[in-house]
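Enquirer: turn this into a model:
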Amino acid sequence: MADAASRLNRLAEQLLGAPLPLRIRAWDGSQAGPPDAPTLVVRNRRAVRRLLWKPGELGLARAWVAGDLDIEGDLYAALETLAGLLWERAEGGRGVTEALRDPDVRAGVRELVRLAGPPLPPAPPREEVRNRRHLHTRRSDKRAISHHYDVGNEFYEIVLGPSMVYSCAYWDAPDATLEAAQHDKLDLVCRKLALAPDQRLLDVGCGWGSLALHAARGYGVRVVGVTLSQEQAGLARKRVADEGLTDRVEIRVQDYRDVTDGPYDAVSSIGMAEHVGDRPYLEYARHLHDLLRPGGRLLNQQIARRPRRDEAAYHVDEFIDAYVFPDGELAPLGTTVTQLERAGFEVRDVESLREHYALTLRHWVANLEADRERAARLAGPGRARVWRLYMAACALSFERNRIGVNQTLAVRTPESGESRTPLRMRTWPA
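Expert: From the prediction side, this is the model:
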């Protein structure tokens, strides 16, 4: 059929109840929509079939990952438009079910079915994880971690840069370098934990060993880092050996639940707790509490979602769950603090780094886009597209206050009540 772009544009307007502020270019070369807007490229009819068979976020994600859809122009502007029209409209405006009661919309959908071609559901891209049940067993957690982190160390070197830190940086100014901001974040964690020479630090979810190296090198502590990723552990051990710190740093492929060699003076958990899950979270907090000596500190850095009026109706992000973090679950900050307190911790400080994570993600996206072809060769085109979309979308989510990230400092306070923390906590003395 000729002029597919106009047909798609008209149906989008019917479904949304408002003009689509994106330009559409379809597989037949036709175009429709504002000429100066970012362009949504619909490469083939399969993209339309994906949306028909799975309306909403997951259908869009499948089309994007498979390369059936693309965006030309400002990716952030396009995603911001889609977020406002789809996700935020669904939360407070007319949903798809209500729209389909409109006879004009139903007629448009019938036209879309004819436009899409043979009514067969396309197979999901191979990057999609299926049968996600959020069991959070040792086996399922290891499988989920492998899906996300065993993509290839060279791929992550492109995205993260030389620091190899895969969590929110700490920015002094927006024009600072990513390397400087990540150095400052690692040092902030060490200072909040009040690390001192020859203390024992447990780094839960140690990644490629950057925090372990920083703590051993700069603060003279002895570090045990645990990860479920074989690829992370291999590179972390090499980095430790290259710096001559094998007598100070041990990297294990081990589940945090199997760490039993406490007591530790401090525990860091930076960007790991999102993988724990709602139901096992209290067990996680209690286990870390038991691994600390009395007076020991936990620094827990964790992404948080905003609370919902109806918490029972909350469901995980379909795209993130299917392609990025299988079995990942976000909790509101208040829930996390409550669980830490239930486990026996005294929460002494909470610092929001929401804007810091938005800046970090924009730098990661820029790194990926600067070396996109090599990234696609290393991880595969679909996986590279997943990472570009999820990091850009998450940057906007932090900027729009849809999600946040917090560093929570908690202490295993002795029975005497003596916390050994300074009266002015935010000075973070060395």
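Enquirer: every contact and neighbour count from this point should use C-alpha atoms.
Expert: Noted.
Enquirer: now the strands for this structure?
Expert: 23-25, 31-32, 39-42, 69-72, 200-204, 222-227, 249-253, 264-270, 292-305, 346-352, 403-411 (DSSP state E).
Enquirer: could these go into JSON lines alongside mean neighbour count?
Expert: Putting the strands of the chain into JSON lines (neighbours: other CA atoms under 10 Å) gives the following:
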{"stretch": "strand 23-25", "mean neighbour count": "24"}
{"stretch": "strand 31-32", "mean neighbour count": "20"}
{"stretch": "strand 39-42", "mean neighbour count": "22"}
{"stretch": "strand 69-72", "mean neighbour count": "17"}
{"stretch": "strand 200-204", "mean neighbour count": "26"}
{"stretch": "strand 222-227", "mean neighbour count": "25"}
{"stretch": "strand 249-253", "mean neighbour count": "21"}
{"stretch": "strand 264-270", "mean neighbour count": "24"}
{"stretch": "strand 292-305", "mean neighbour count": "23"}
{"stretch": "strand 346-352", "mean neighbour count": "16"}
{"stretch": "strand 403-411", "mean neighbour count": "23"}
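Enquirer: now render these as CSV, adding distance to residue 123.
Expert: Below are the strands of the chain laid out as CSV (distance: least, CA to CA, whole Å):
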stretch, distance to residue 123
strand 23-25, 24
strand 31-32, 27
strand 39-42, 18
strand 69-72, 15
strand 200-204, 37
strand 222-227, 33
strand 249-253, 34
strand 264-270, 36
strand 292-305, 31
strand 346-352, 41
strand 403-411, 31
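Enquirer: I'd like the structure of this one too, to check against the first:
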Amino acid sequence: MADTARRLKGLVEQLLGAPLPVRVRAWDGSEAGPPEAPALVVRNRRALRRILWKPGELGLVRAWIAGDLGIDGDLYTALDLLAGLLWDRGEDARGLAEAVRDPEVRAAVRGLARMAGPLPPPPPPVEEVRRARHLHTRRSDKRAISHHYDVGNDFYEIVLGPSMVYSCAYWDTPDGTLEDAQRDKLELVCRKLSLKPGQRLLDVGCGWGSMAVHAAREHGVEVVGVTLSQEQAAYARKRVAEEGLADRVEIRVQDYRDVTDGPFDAISSIGMAEHVGAERYLDYARGLYALLKPGGRLLNHQIARPPRRDESSYAVDPFIDAYVFPDGELAPIGTTVTQLERAGFEVRDVESLREHYALTLRCWGANLEAQWVRARRLTGPGRARVWRLYMAASALAFERNGIGVNQVLAVRTPQPGTSGMPLRARTWN
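Expert: All right, here's what the predicted structure looks like:
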């Protein structure tokens, strides 16, 4: 009987220095490992070549997206079991140079190389974005946004559902509906901004227009929404027209840095600031500050990562950077607050919604699975696999407190003057 899976499992465990908590199923049909656990399916030798030529997360991801590597069983369970080996080792984990000095590791690599065969791996999947530097110029940001958001509105309708809101919802109970939770999130933002009829709202990174439509329809404000995605803008304009709000909502394909028709009474930035970049963040904050009237409010809704011992270098997840959000950067919440304050804002409230994003991603993942065949047809099998992995891994990252998301409410407080905030501010809850 073939023992490929047993040999493969043994070499991987020797390489990692820990037992594999999942089954292994090899290309010859053999299996090894806990029978009740999900199976890591190594469909061909190319998977090994991809991983050996690009050790770490990116090699694994390339094999997954190309279809050389798969999971048989619940994806969330498999990733949760593997998290301790792949993601939870943190800054104290051995680097590659240190690891290969270990004779056991070198022997395992040689064994895997013999199983992989002599051929080099094929090129990376076509879905991978490759560039030399993270510039965050207007041109590079437009390309990055187009890569992620111009996948097709039909595809996003599958994933996001009718609300077409691409940021975490605000849940009352875990068994609520995604639509109710997204409506409640938009209303929460409007209440934090204290929107009143006749005011002007700038929605930075307006997406498919959900916030703009909600604020104009429910609170009577005039809205300017800006996005770099042509497909988003076309969809949002159609929604605005269908709602009869064209006299109150303007959707532009425009970089936030090019908005010059302030001042605005309020600014919402929901799930957009992750695209700004650490080097540009202070400019982003100063630009929004300049666009607000004295006393105006900013609601900045942004994903955060934990701080690291060394914050001097560029830090990004290689999978997310290459396949999901090119040039996206996460910062600790303390850094975000500091930059907003440096720009002149008075930060009045910070609310963590970490668990809310995990629930939201689980719903998006379920939507994708429910229409998997259509999603593959719309966007291609590689891109569909990117999204399946991205949403499942992100949900677990929020659940395990690997990343968080926060709403920061800040005010352009007049000097001297008062913020205009009530003494007991959290009346929006």
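Enquirer: please state their TM-score.
Expert: The TM-score (TM-score structural alignment, normalised by the length of the second structure) is 0.98; 429 aligned residues with a CA RMSD of 1.4 Å.
Enquirer: so which bits of stretch 98-105 of the first structure are buried?
Expert: 99, 100, 105 (16 or more other CA atoms under 10 Å).
Enquirer: distance from that stretch to the middle of the chain?
Expert: 35 Å (CA atoms, centre = their mean, to the nearest Å).
Enquirer: try stretch 144-153 of the first structure
Expert: 13 Å.
Enquirer: equivalent analysis for stretch 389-399 of the second structure, please.
Expert: Worked out by CA atoms, centre = their mean, stretch 389-399 of the second structure lies 9 Å from the chain centre.
Enquirer: so the lengthiest helix in the first structure corresponds to what in the second structure?
Expert: When the first structure is parsed with DSSP state H, its longest helix is helix 381-399. The aligned range for helix 381-399 of the first structure in the second structure is 381-399, by TM-score structural alignment.
Enquirer: how big's the offset between the matching stretch and the first structure?
Expert: Stretch 381-399 of the second structure differs from its equivalent in the first structure by a mean of 0.7 Å after superposition (mean CA distance after the TM-score superposition for the first structure).
Enquirer: the inter-axis angle of the longest helix of the first structure versus strand 292-305?
Expert: 100 degrees (axes from the mean of the first three to the mean of the last three CA atoms, to 10 degrees).
Enquirer: and which of the buried residues of stretch 98-105 of the first structure is nearest to residue 368 of the first structure?
Expert: Closest approach between those and residue 368 of the first structure, by CA to CA: residue 99, at 37.8 Å.
Enquirer: tell me the spatial nearest neighbour of that closest one, not counting adjacent residues.
Expert: For residue 99 of the first structure, ignoring the flanking residues on the chain, the nearest one in space by CA to CA, 6 or more residues apart in numbering is residue 15 at 5.8 Å.
Enquirer: surely the one you found is in contact with residue 103?
Expert: No: between residue 15 of the first structure and residue 103 there is no contact under CA atoms under 8 Å: 11.1 Å.
Enquirer: re earlier: distance of the residue nearest to residue 99 of the first structure from residue 9 of the first structure?
Expert: 10 Å (CA to CA, to the nearest Å).
Enquirer: which one's more surrounded, those two?
Expert: The residue with more neighbours, out of residue 15 of the first structure and residue 9, is residue 15; 23 against 20, by other CA atoms under 10 Å.
Enquirer: show me what that one lines up with in the second structure.
Expert: So residue 15 of the first structure corresponds to residue 15, using TM-score structural alignment.
Enquirer: one more: residue 201 of the first structure?
Expert: Using TM-score structural alignment, residue 201 of the first structure pairs with residue 201 in the second structure.
Enquirer: quick one: that match and residue 176 of the second structure, what's the gap?
Expert: 29 Å.
Enquirer: please apply the same query to residue 330 of the second structure.
Expert: Applying CA to CA to residue 330 of the second structure and residue 176 of the second structure gives a distance of 29 Å.
Enquirer: between those two, who's got more neighbours?
Expert: residue 330 (25 against 11).
Enquirer: show me what contacts the more buried one?
Expert: Residue 330 of the second structure makes contact with 274, 277, 303, 304, 305, 315, 316, according to CA atoms under 8 Å, 6 or more residues apart in numbering.
Enquirer: swap the cut-off to 6 Å and go again
Expert: 274, 304, 305 (CA atoms under 6 Å, 6 or more residues apart in numbering).
Enquirer: please name the nearest non-neighbouring residue to it.
Expert: Residue 330 of the second structure sits nearest to residue 304 (CA to CA, 6+ apart), 5.4 Å away.
Enquirer: contact partners for the one you found?
Expert: 330, 331, 332, 333, 403, 404, 405.
Enquirer: got JSON lines for the residues you listed, with distance to residue 425 of the second structure too?
Expert: Formatted as JSON lines, the contacts of residue 304 of the second structure follow (distance: CA to CA, whole Å):
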{"residue": "330", "distance to residue 425 of the second structure": "28"}
{"residue": "331", "distance to residue 425 of the second structure": "26"}
{"residue": "332", "distance to residue 425 of the second structure": "24"}
{"residue": "333", "distance to residue 425 of the second structure": "21"}
{"residue": "403", "distance to residue 425 of the second structure": "27"}
{"residue": "404", "distance to residue 425 of the second structure": "23"}
{"residue": "405", "distance to residue 425 of the second structure": "20"}
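Enquirer: thank you, goodbye.
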